[in-house]
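Student: Fold the stuff below for me.
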Amino acid sequence: MDEVEVVIAHAERATLRVGDVFLKVDPDQRRIDVEVEAMTLVPVPTAEVLWRKPPVLALAAVKGKALGRTGHPSVASRAAWAAAGAAVRALHETALPRWVGPPVEQYAAELESECEWLLANDVLPAAVVERNRERASAALRPWKPVFVHGDLHASHVFVDGDAVTGIIDWSEAAQGDAHRDLGSLTLAHPEFLDDVLAGYGPGVDVELIRAWWSLRSLLAGRWLAEHGFDPDAPGCEFDVLRAA
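Tutor: Next up is the predicted model:
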């Protein structure tokens, strides 16, 4: 009999695996609605929806292995990272979804709030926070909206050999900045940035990707700490900020 594996669990939602079935438990039905609809719209492989009974969504496992995981070296080939870049390009060229992501003003307000928290609680040296706040501010400008995944960590992209077999976790899909997805994908694996961009193609500002590295890392620290994760683990968000 298959065992129940806890993939991720915190106060907002949980994902369990039983054999080849993933069970996502989320009381926020808006997120589940977005995830299910987004997977019907995108031109990239996704998980198959098996059934849905709120607050649970059942998905079939995707073939292959994750492109990478935060805090661990990626064993995927450079060709696989380039294929991921090409898949992201296909997504960004898809017709816009009806959901709009956070506006620039919201990101700006959250950046100030999170930096104040980091400094007030002496979480990171002031020089690290200020340096990254300055770099992150470059991302806070008007952008041409595209269809973004919204949470495109390397662990959400699955590959088999050099091919992308599926992209999972679409609950934050929306209209947004293309550089946000590219920044998320390479956040913990900057050594593969050139490969991702080779697959993605022209029209990318590398400095804006680096700005999103800083922005995402500054915004995520408190949430991760409050939900049982360690942003200070090797290769995680605080390492990204120190390396900026």
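Student: contacts, neighbours, all on C-alpha from now
Tutor: Noted.
Student: tally of neighbours for the closest residue to residue 220 other than its chain neighbours?
Tutor: If the residues on either side of it in the chain are set aside, residue 220 comes closest to residue 237, at 7.6 Å by CA to CA, 6 or more residues apart in numbering. Burial of residue 237 is recorded as 26 neighbouring residues (other CA atoms under 10 Å).
Student: For residue 237, which residues are in contact?
Tutor: Each residue near residue 237 by CA atoms under 8 Å, 6 or more residues apart in numbering is listed here: 188, 217-218, 220-221, 231.
Student: One more, please, to line up against the first structure:
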Amino acid sequence: MDEVEVVVAHSERATLRVGDVFLKVDGDQARIHTEVEAMDLAPVPTPKVLWRKPPVLAIAAVPGTALGRLGEPSTASPAAWAAAGAAVRALHDAPLPPWPGGSGRSLDDLAADLDRECAWLLTNGVLPADLVTRNRRIAEAALRPWTPVFAHGDLQITHVFVDGDEVTGIIDWSEAGQGDALFDLAILTLGHEERLGEVLDGYGTDVDRDVIRAWWSLRSLLVIRWLSEHGFDPTAPGCEVDVLRSRMCGRAGP
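Tutor: Presented below is the predicted three-dimensional model:
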């Protein structure tokens, strides 16, 4: 009998793996509905839905291995990263889904979130004031109007699977919707900034790299409290706090 592996578990949801089947348990059925609908509409490889019985969604494992992991060097080839960029471009060129998405929050909401999280970081002495202040200043460049695209909304490198130089699957679509294209590109390259050029080679169009860097800062500032409260460590090497520190050296970046 296959063992049950806990892939991720916290107070909002849990994902279990049994052999080649993933069981996603989520008390918010709206997220499950979004995931199923997004996988059906996305013009890129996605997991096969095996069955759905609330609060559980069963999906098949996709072939290949994750593009990488936050905090660890990626062994994927430059061509694989470029293929990921091309897959993201295909998604962004697809017709918009008929619902908003996580990165599609209003600019006012994002600004309020940034104010709140920076205040929490400073009030509780979680990070040095100069680190928060500089990254907040950088992050503000992301708070600008954008043209919505079909966005994944949580395009971490662990959610993109490759076999050699080919993308074999993109998983975890619960945050998909209408969002900012540069948010997806930023999350894909978060903590792997040296791979941004390869991703953009595959993406195939000019983008504002300063806005991508702004999303690196904004995303990291916004999630540190949530990660800390849900059993994750944003201070681990190469993770969110290191992403913020990398902005302190004053270099332009990739």
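Student: TM value for the aligned chains?
Tutor: Scored against TM-score structural alignment, normalised by the length of structure 1, the superposed chains reach a TM-score of 0.99; 244 aligned residues with a CA RMSD of 0.6 Å.
Student: that older thread, could you identify the residue of structure 2 that aligns with the residue nearest to residue 220 of structure 1?
Tutor: Correspondence of residue 237 of structure 1 to structure 2, assessed by TM-score structural alignment: residue 240.
Student: same thing with residue 152 of structure 1?
Tutor: Under the alignment (TM-score structural alignment), residue 152 of structure 1 pairs with residue 155 of structure 2.
Student: Strands of structure 1, start to end?
Tutor: 4-9, 14-18, 21-25, 49-53, 56-60, 65-66, 146-148, 157-160, 163-167, 174-176 (DSSP state E).
Student: what about those, which gets the closest to residue 125 of structure 1?
Tutor: Closest of those to residue 125 of structure 1 is strand 4-9, at 30.0 Å (criterion: CA to CA).
Student: Following superposition onto structure 2, what is the mean distance for that closest one?
Tutor: Compared with structure 2 after fitting, strand 4-9 of structure 1 deviates on average by 0.3 Å (mean CA distance after the TM-score superposition for structure 1).
Student: Residue 218 of structure 2 against residue 112, yeah?
Tutor: No - proximity of residue 218 of structure 2 to residue 112 does not meet the contact threshold set by CA atoms under 8 Å, at 12.0 Å.
Student: Between the two, which has more neighbouring residues?
Tutor: Each of residue 218 of structure 2 and residue 112 has its neighbours counted (other CA under 10 Å); residue 218 has more, 27 against 12.
Student: Trace the more buried one over to structure 1, please.
Tutor: Matched across to structure 1, residue 218 of structure 2 falls on residue 215, judged by TM-score structural alignment.
Student: Just give the nearest non-adjacent residue to that match, would you?
Tutor: In this structure, residue 215 of structure 1 finds its nearest non-sequential neighbour in residue 136, 4.7 Å apart by CA to CA, 6+ apart.
Student: what about that neighbour, how many neighbours?
Tutor: 25.
Student: Is it possible to mark the buried ones in the contacts of residue 237 of structure 1?
Tutor: 188, 217-218, 221, 231 (16 or more other CA atoms under 10 Å).
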